[in-house]
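1. this one's sequence-less:
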């Protein structure tokens, strides 16, 4: 029998997946896999829209989905209920919070390729140079503010003479985690509405004001210019900041700045608010003529040690703990640190609802509010109320 598999990515990924498929076919000689890689996610999504618009018979048997697509296609009945092949794909290996975005009304329609989690990155060298104790996983927001302000006022510079700041902050990288510290689910609830109120969001902007007044942040113009910078151009990577927030897979890039420690973000409560964010999901066409063969292929990519040894963390760190245990020893030192961090999140992370329709402007609204606060045009409370008003309107 022949089944078709499609994904997006560059030529290197296509070559890697071809090698994985070769091993699969060697173990399953009755199954031939037709490979149809595409360059960009939209290339695949456009094809799927056409195929499923015509009934789905021409769509691939197995394909990658990202963002809200598992919810969209699952709700439309286009995806196979993985409960029907649960034993083959080993769905029970995956923590509930790693599959939330692919679950509709209790039915699982996709399994994550892997993913990453929001983390704090600490430049140990800069902390030591400023005489500030290096934090650990128990740190609070007050600990961060005190440390960042002390380092920002220490007069440190890089080898080229550039100033060193306490915190390199991009509001969009931490606001969801901060919200989850307040609500345990994050910005949204499971009904697609806001789970936070203006007081919750104002708390984060109030902390930013403390950092601004205390010397822990760069000038607001530098902060706003840094929103869209790639990781290798950010202040932290250039050795100009002692702390930043980002995804765990960035530890290799951020490590260029010096000895880097990966920690949960600071918190004032019992939860760090961290959720694992899948890179993509493997899903199966509901119209496939070969559901068991398709399920075997998904299982091979996600759970087979021989495949894991090839794929490693190229699609995010595996969420199946058994697969993660295979991959971790094969990673370099920064990758192993990220894997250890992700394992901790697997054990204790929050369950974050998927981004609902209408949530696309959340980052923009967060940046707009930050601009108003940092340039002194609005108080944190005023900016947060505008944020809630705008996002609530979009969700409605």
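-> Thanks, I have the structure now. Just so it is clear, the model here is predicted, and its values are computed rather than measured. Numbering: from 1, shown residues only.

2. Going by C-alpha atoms from here, please, whenever you check contacts or count neighbours.
-> OK.

3. Which residues are in contact with residue 122?
-> 242, 243, 244, 260, 261, 262, 263 (CA atoms under 8 Å, 6 or more residues apart in numbering).

4. how close does it sit to residue 190?
-> When distance is defined by CA to CA, to the nearest Å, residue 122 is 33 Å away from residue 190.

5. what does residue 67 give?
-> Residue 67 is 16 Å from residue 190, by CA to CA.

6. what's in contact with stretch 90-107?
-> 67-68, 70-71, 74-75, 81-83, 86, 108-112, 275-278, 281, 299, 303, 319-321, 346, 349-354.

7. Point me to the helix or strand that includes residue 119.
-> strand 111-123 (DSSP states H and E).

8. Surely residue 363 and residue 172 touch.
-> Yes. Applying CA atoms under 8 Å as the test, residue 363 and residue 172 come out as touching, 5.4 Å apart.

9. re the thing from before, and the next helix or strand past the strand holding residue 119?
-> Moving toward the C-terminus from strand 111-123, the next helix or strand (DSSP H and E) is helix 124-129.

10. Against that first model, consider the following:
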């Protein structure tokens, strides 16, 4: 990790405007993620460079927060990397301000999108202009450690649960695990997940956004955050202080929680924990099973900086990382289910990869279409939501205070 961080620091100031090395075209590529993702990207880039010996790809990566802090600084100075991993939360913010290069001129020639589902490509478009290519999909799932359930004497659900039933299940797990070493909690606080709140709103027949305005009111957010209060009070949720101590380690992976709601592709990451046991994917809670609120979200997208001096070479890398069967084999389902049919053809899913694929396929009757790119400032609203949720977990503010602060932030962001 120290070596990888050193590489990040060394390459962070590089730009595509530097002189080409040894007659090769140099492009910069950056992403967020853990060491496992970095190893996979490095392997994929090595294959790309072998197939394109005239292109040298300089790589760097960072954790989620530091990644976007760096991109914000670069965007302000017009010095974004040639190719960057993009998230749907930031597509509008970067794409609507001219910081991302339009990719339509490369589509059909350098970038093949015929391999992608028709409903997915619009998630990377701003007013009909393509500024990001979705490489994979993911949706939220309830993950359960079935070995730990057995150890605690709690039955694994066989049918979809309502929200109250899920909370009761988490309470049973925490009660049974209270005397263990280590202590086992039901879950981390799921009300801190902004996208899960969006799914819950869909279950209520509402949306996060209605055009450029919010599609819900203060009472909805209060109802959502109030779910967590008794679960913190009785020890069902892992205490936030303990979660902070585990920074960089997944509570489910080390067996200190028995269930968590998270993105289905995280199954691979969680399973690499020291006490992950056997993990199973279940549908998230819903009070009406026919109103799941679920959708396929682009788990990752790729964009090209508008300031690139090498648009064609950058487009080549985007196409390769999206469509190459070899890249599909390298990543499996760790980035999510590959959006490209040609990438999926590169490997035969088995084990955890097959479990993720089958889970998403099982949800097809309940899924809505993929969400459009969120409004500009979505990333800010998500960060504020998470921060206020954490303060609620610590008990440093009331639900009413948190709701008031978030809506004040939303009003400011949406008005700008």
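-> Cool, the structure landed. Note that the coordinates shown come from a computational prediction; the quantities given were computed from them, not determined experimentally.

11. Post the TM-score for the overlay when you can.
-> Their TM-score after superposition, calculated using TM-score structural alignment, normalised by the length of structure 1, is reported as 0.75; 369 aligned residues with a CA RMSD of 3.9 Å.

12. returning to that earlier point: just the ones of the contacts of residue 122 of structure 1 in strands?
-> 242, 243, 244, 260, 261, 262, 263 (DSSP state E).

13. will you turn the residues you listed into CSV that also has distance to residue 205 of structure 1 and neighbour count?
-> Output for these, formatted as CSV (distance: CA to CA, whole Å; neighbours: other CA atoms under 10 Å):
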residue, distance to residue 205 of structure 1, neighbour count
242, 20, 29
243, 17, 28
244, 16, 24
260, 26, 22
261, 25, 21
262, 24, 27
263, 22, 21
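
14. What is the nearest of those to residue 139 of structure 1?
-> residue 263 (9.2 Å; CA to CA).

15. Check which helix or strand residue 29 of structure 2 maps to.
-> Going by DSSP H and E, residue 29 of structure 2 is part of strand 25-32.

16. Quote the end-to-end distance of stretch 346-364 of structure 1.
-> End to end - CA to CA - stretch 346-364 of structure 1 spans 29 Å.

17. If you count neighbours, what's buried in that stretch?
-> With burial defined by 16 or more other CA atoms under 10 Å, the residues of stretch 346-364 of structure 1 counted as buried are 346, 349, 350, 351, 352, 353, 354, 355, 356, 359, 362, 363.

18. isn't the second one right up against residue 275?
-> Yes. Applying CA under 8 Å, one finds residue 349 of structure 1 in contact with residue 275, separated by 5.2 Å.

19. any idea how far the nearest residue to residue 81 of structure 2 once chain neighbours are set aside is from residue 377 of structure 2?
-> Excluding the flanking residues, the one nearest residue 81 of structure 2 by CA to CA, 6 or more residues apart in numbering is residue 28, at 5.4 Å. Using CA to CA, residue 28 of structure 2 is found at 26 Å from residue 377 of structure 2.

20. likewise residue 50 of structure 2?
-> For residue 50 of structure 2 relative to residue 377 of structure 2 (CA to CA), the value is 39 Å.

21. What of residue 196 of structure 2?
-> Taking CA to CA, one finds residue 196 of structure 2 at 18 Å from residue 377 of structure 2.

22. Just the terminal-to-terminal distance for stretch 245-262 of structure 2.
-> Stretch 245-262 of structure 2 end-to-end distance (CA to CA) = 20 Å.

23. meant to ask about stretch 182-202 of structure 1, not that
-> Using CA to CA, the two ends of stretch 182-202 of structure 1 sit 12 Å apart.

24. What is the neighbour count of the counterpart of residue 179 of structure 1 in structure 2?
-> Aligned counterpart of residue 179 of structure 1 in structure 2: residue 198 (TM-score structural alignment). Using other CA atoms under 10 Å, residue 198 of structure 2 has 17 other residues around it.

25. right, and residue 198 of structure 2 touches residue 207 too?
-> Yes. Between residue 198 of structure 2 and residue 207 there is a contact under CA under 8 Å: 6.8 Å.

26. what does stretch 361-371 of structure 1 contact?
-> Contacts for stretch 361-371 of structure 1 (CA under 8 Å, 6+ apart): 171, 172, 175, 205, 220, 224, 383, 384, 386, 387, 390, 391.

27. Could you do stretch 163-173 of structure 1 as well?
-> Contacts for stretch 163-173 of structure 1 (CA under 8 Å, 6+ apart): 118, 147-153, 155-158, 215-218, 223, 226-227, 234-236, 239-246, 363, 366-367, 370.

28. Could you do stretch 71-86 of structure 1 as well?
-> So stretch 71-86 of structure 1 is contacted by 52, 56, 89, 91-92, 101-104, 107-110, 283-287, 291-292, 295 (CA under 8 Å, 6+ apart).

29. next one: it to chain centre, how far?
-> 23 Å (CA atoms, centre = their mean, to the nearest Å).

30. And stretch 380-396 of structure 1, by the same measure?
-> For stretch 380-396 of structure 1, the distance to the chain centre is 24 Å (CA atoms, centre = their mean).

31. Could you do stretch 67-81 of structure 1 as well?
-> For stretch 67-81 of structure 1, the distance to the chain centre is 20 Å (CA atoms, centre = their mean).

32. Pretty sure residue 280 of structure 1 sits in a strand.
-> Yes. Assessed by DSSP: H, G, I helix; E, B strand; the rest coil, residue 280 of structure 1 belongs to a strand.

33. Quickly note the distance from it to residue 112 of structure 1.
-> Taking CA to CA as the measure, residue 280 of structure 1 falls 6 Å from residue 112 of structure 1.

34. So for these two, which sits in the more crowded spot?
-> Counting neighbours by other CA under 10 Å for residue 280 of structure 1 and for residue 112 shows that residue 112 has the greater number, 28 against 23.

35. What residue in structure 2 is paired with that one?
-> Per TM-score structural alignment, residue 112 of structure 1 is aligned with residue 134.

36. That match: what's it in contact with?
-> Contacts of residue 134 of structure 2 (CA under 8 Å, 6+ apart): 120, 121, 123, 124, 298, 299, 300, 301, 302, 322, 339.

37. Around the corresponding residue of structure 2 for residue 232 of structure 1, count how many other residues there are.
-> By TM-score structural alignment, residue 232 of structure 1 lines up with residue 249 in structure 2. Close neighbours of residue 249 of structure 2, defined as other CA under 10 Å, add up to 14.

38. Look up how far residue 166 of structure 2 lies from residue 249 of structure 2.
-> 24 Å.

39. Could you do residue 160 of structure 2 as well?
-> For residue 160 of structure 2 relative to residue 166 of structure 2 (CA to CA), the value is 9 Å.
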